[in-house]
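**Student:** no sequence for this one, just the structure:
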């Protein structure tokens, strides 16, 4: 029973078919064995065939001799029948073993034949992703259970396509509709401050509002990038130098790194320089967010260790930052939107709570993997693995 409950469906079908065939063959052989037996009728001592009886003299001696011959014949016949029964039993057991092997083979063939349409549906469903939701299985054939399953999957894909299209429209509309009022508010603040001799309270209020508008603008930008990455809307895939993106991100945050007195340790990756393929804008945002996370949530006078390399057909970006000892269970949730550890790590008002969730979405859209780990000595380690690609000149590219 455990073998039937575990394993693949094909294995279970094979065992069920084989058990059915083997059981039927066993019953058939048993019936044949029972029906092939014959019953020998013995002659009572003192009786002769054809109604003869023992007489006197020579006839009595002949009767005794005839009776002895009959008994000998009966004994020989019994021995022959016993030998035949033994041979029949041995032959039946051999036939049963052969039938067991044939039952397994035939069961596997039949199971594969029955499951072939399901495998085709599985392969076709795996091929369909967010980029080609318009495709359908369109299984032809009789209106059986397999076609009903395929039609159900097609109906599900149709609903998913409509849902993805609606969300993509929302992302496109939000990019325009939500940025317009932000730009209007910024312009109004600039007009209020630009008036002759503005009040001091007006200047202070304008500064606070401009800070909140900047924060809202970063939050909106994070939402849009997150939605774009989660829906796999990669307009183009080009070779991108991962090392170059790291250098650009560090240059952009050089002022903040110096203000906090952070020490940046660059470790060159082993192997060829790291190049990957994908959206240059999204990958640049990925590296920026990882570096920003290491700078913003670091301690004064702390350290940042960055390495980028390529091995086993994948490029690897590792960014480690110092800090207090973190709980791994909480770190595992940082890739979710608005997940934060505690106020002492996220006390900065510069963060939107979307940084690592955007990183996770971009990594997933490029077929990569993100790993977050709490460092034993304190701090956070972020590891990004992406598919490797050749540079524009056919080589690995230029390292940072």
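**Tutor:** Yep, it's here. Keep in mind that what you see is a predicted model, and the values were worked out from it rather than measured.
**Student:** contacts and neighbour counts: CA atoms only from here.
**Tutor:** Fine.
**Student:** all strands for this protein, in order.
**Tutor:** Ranges of strands in the chain, per DSSP state E, are 238-241, 263-268, 275-278, 303-311, 314-321, 369-374, 380-387.
**Student:** show me which positions of the longest one end up buried.
**Tutor:** By neighbour count with 16 or more other C-alpha atoms under 10 Å, strand 303-311 contains the buried residues 303-310.
**Student:** show me which residues of stretch 232-250 are buried.
**Tutor:** Buried, per 16+ other C-alpha under 10 Å, within stretch 232-250: 232, 234, 239-246, 249-250.
**Student:** could you dump the residues you listed into TSV with distance to residue 371 added?
**Tutor:** TSV is the format used below for these (distance: C-alpha to C-alpha, whole Å):
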residue	distance to residue 371
232	20
234	22
239	23
240	21
241	21
242	17
243	19
244	22
245	19
246	18
249	20
250	21
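**Student:** and those residues, which is closest to residue 214?
**Tutor:** Of all the buried residues of stretch 232-250, residue 214 sits closest to residue 249, with 19.7 Å by C-alpha to C-alpha.
**Student:** take this one as well and set it beside the first:
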């Protein structure tokens, strides 16, 4: 018997006991006040009253149970759902018992309609992820292969080679960003494509990507590797996260230096830029948020994407900043899906 029915039954039994006790005490009290012994008629009246009370209470209990039975059925069906993949077939109109009518049936129909819309939405998301993964990779692969072929042309001028290097770098960054966004679009329980890689290789690759930006602004670079950790994780994700931190550091630093330090359980980026106050720091991971509109424009998505990637891969992203002094960012991969 469901717990709700047990509670209802206990309440009705308590009511019966209380009413019966009141009736008995009242009738006995009347006899005692009148100074007369308890007559058989009084006992019979008490018995009939008690029987009537019990009968009425039992009928009330049965009626209440019959009224609440449809809602109890709906609650049982919903309680059996898997939160990740609820089975809406149990609430299909043809599977709802005839006894379920009125507001309960309307609620069941509404839940069934909501479930169908959710399933259609999830199906569209899966189709988009699959199609985007194929359709976006193809042109990027063509660009990369063509750029690699052009790079072997000995007749290229230095200016053309610099332009080609920017094209190859932008294409690599787009491939990494696409992989990261597709990872975020997938359900968390979907198996991820992972591989072993050296963190130092990723860090050095991202440093080389931003080195022209550092040189253009006259910023010094402090690169220190205290360890050489290995990770087993989705490819390019760490590059996207670190690239976002480096891009922000260069964008908001007009003079001074950028520091990058690799440890056994983290990689840190420190700059001497404009920094952020407490209000801006609290909103740093919000999509499209930009604390300072006077510096070179950006989409406002870099830190948001990096933060969500860190949550998905269990690599917490930490920020500390002081206005006018700079920002200290760290990616902690020691507690994530990693191994040294």
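**Tutor:** Received the coordinates, thanks. Small disclaimer: the values here were computed from a predicted structure and weren't measured.
**Student:** TM value for the aligned chains?
**Tutor:** Once superposed, the chains reach a TM-score of 0.57 (TM-score structural alignment, normalised by the length of the second structure), with 288 aligned residues with a C-alpha RMSD of 5.5 Å.
**Student:** ok, back up a step: tabulate the buried residues of strand 303-311 of the first structure (JSON lines), appending distance to residue 111 of the first structure.
**Tutor:** Formatted as JSON lines, the buried residues of strand 303-311 of the first structure follow (distance: C-alpha to C-alpha, whole Å):
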{"residue": "303", "distance to residue 111 of the first structure": "60"}
{"residue": "304", "distance to residue 111 of the first structure": "57"}
{"residue": "305", "distance to residue 111 of the first structure": "55"}
{"residue": "306", "distance to residue 111 of the first structure": "53"}
{"residue": "307", "distance to residue 111 of the first structure": "51"}
{"residue": "308", "distance to residue 111 of the first structure": "49"}
{"residue": "309", "distance to residue 111 of the first structure": "47"}
{"residue": "310", "distance to residue 111 of the first structure": "44"}
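**Student:** what residue is smack in the middle of the first structure?
**Tutor:** residue 126 (10.3 Å; C-alpha atoms, centre = their mean).
**Student:** and the longest helix for the second structure?
**Tutor:** Longest helix in the second structure, counting residues (DSSP state H): helix 102-151.
**Student:** that older thread, turn the strands of the first structure into a markdown table, columns for distance to residue 116 of the first structure.
**Tutor:** As requested, those are exported to a markdown table (distance: least, C-alpha to C-alpha, whole Å):
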| stretch | distance to residue 116 of the first structure |
| --- | --- |
| strand 238-241 | 38 |
| strand 263-268 | 50 |
| strand 275-278 | 35 |
| strand 303-311 | 38 |
| strand 314-321 | 34 |
| strand 369-374 | 33 |
| strand 380-387 | 32 |
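**Student:** of all those strands, which lies closest to residue 149 of the first structure?
**Tutor:** strand 369-374 (32.4 Å).
**Student:** packing partners for that closest one?
**Tutor:** helix 328-331, helix 355-365, strand 380-387 (3 or more C-alpha pairs under 8 Å, 6 or more residues apart in numbering; DSSP states H and E).
**Student:** residues making contact with that strand?
**Tutor:** The contact list for strand 369-374 of the first structure (C-alpha atoms under 8 Å, 6 or more residues apart in numbering) reads 325-328, 331-332, 360, 363, 380-386.
**Student:** count the neighbours of residue 266 of the second structure for me.
**Tutor:** Per other C-alpha atoms under 10 Å, the neighbour tally for residue 266 of the second structure reads 19.
**Student:** could you find the closest non-adjacent residue to it?
**Tutor:** residue 332 (4.5 Å; C-alpha to C-alpha, 6 or more residues apart in numbering).
**Student:** what sits against the one you found?
**Tutor:** So residue 332 of the second structure contacts 265-267, 315-318 (C-alpha under 8 Å, 6+ apart).
**Student:** of the residues you listed, grab the buried ones for ChimeraX.
**Tutor:** What follows is the ChimeraX syntax selecting those of the contacts of residue 332 of the second structure that are buried according to 16+ other C-alpha under 10 Å:
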select :265,266,267,315,316,317
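**Student:** map residue 297 of the first structure across to the second structure for me.
**Tutor:** Alignment note (TM-score structural alignment): residue 297 of the first structure maps to residue 252 of the second structure.
**Student:** so that match touches residue 293, yeah?
**Tutor:** No: between residue 252 of the second structure and residue 293 there is no contact under C-alpha atoms under 8 Å: 10.6 Å.
**Student:** what about the two, which has more around it?
**Tutor:** Under the neighbour definition other C-alpha under 10 Å, residue 252 of the second structure and residue 293 were set side by side, and residue 252 has more, 19 against 9.
**Student:** now the closest residue to that one other than its chain neighbours: how far from residue 219 of the second structure?
**Tutor:** Distances taken as C-alpha to C-alpha, 6+ apart put residue 273 closest to residue 252 of the second structure, at 5.4 Å, once the chain neighbours are dropped. Separation of residue 273 of the second structure from residue 219 of the second structure (C-alpha to C-alpha, to the nearest Å): 11 Å.
**Student:** and for residue 337 of the second structure?
**Tutor:** Taking C-alpha to C-alpha, one finds residue 337 of the second structure at 34 Å from residue 219 of the second structure.
**Student:** between the two, who's got more neighbours?
**Tutor:** Neighbours were counted for residue 337 of the second structure and for residue 219 using other C-alpha under 10 Å; residue 219 has more, 19 against 14.
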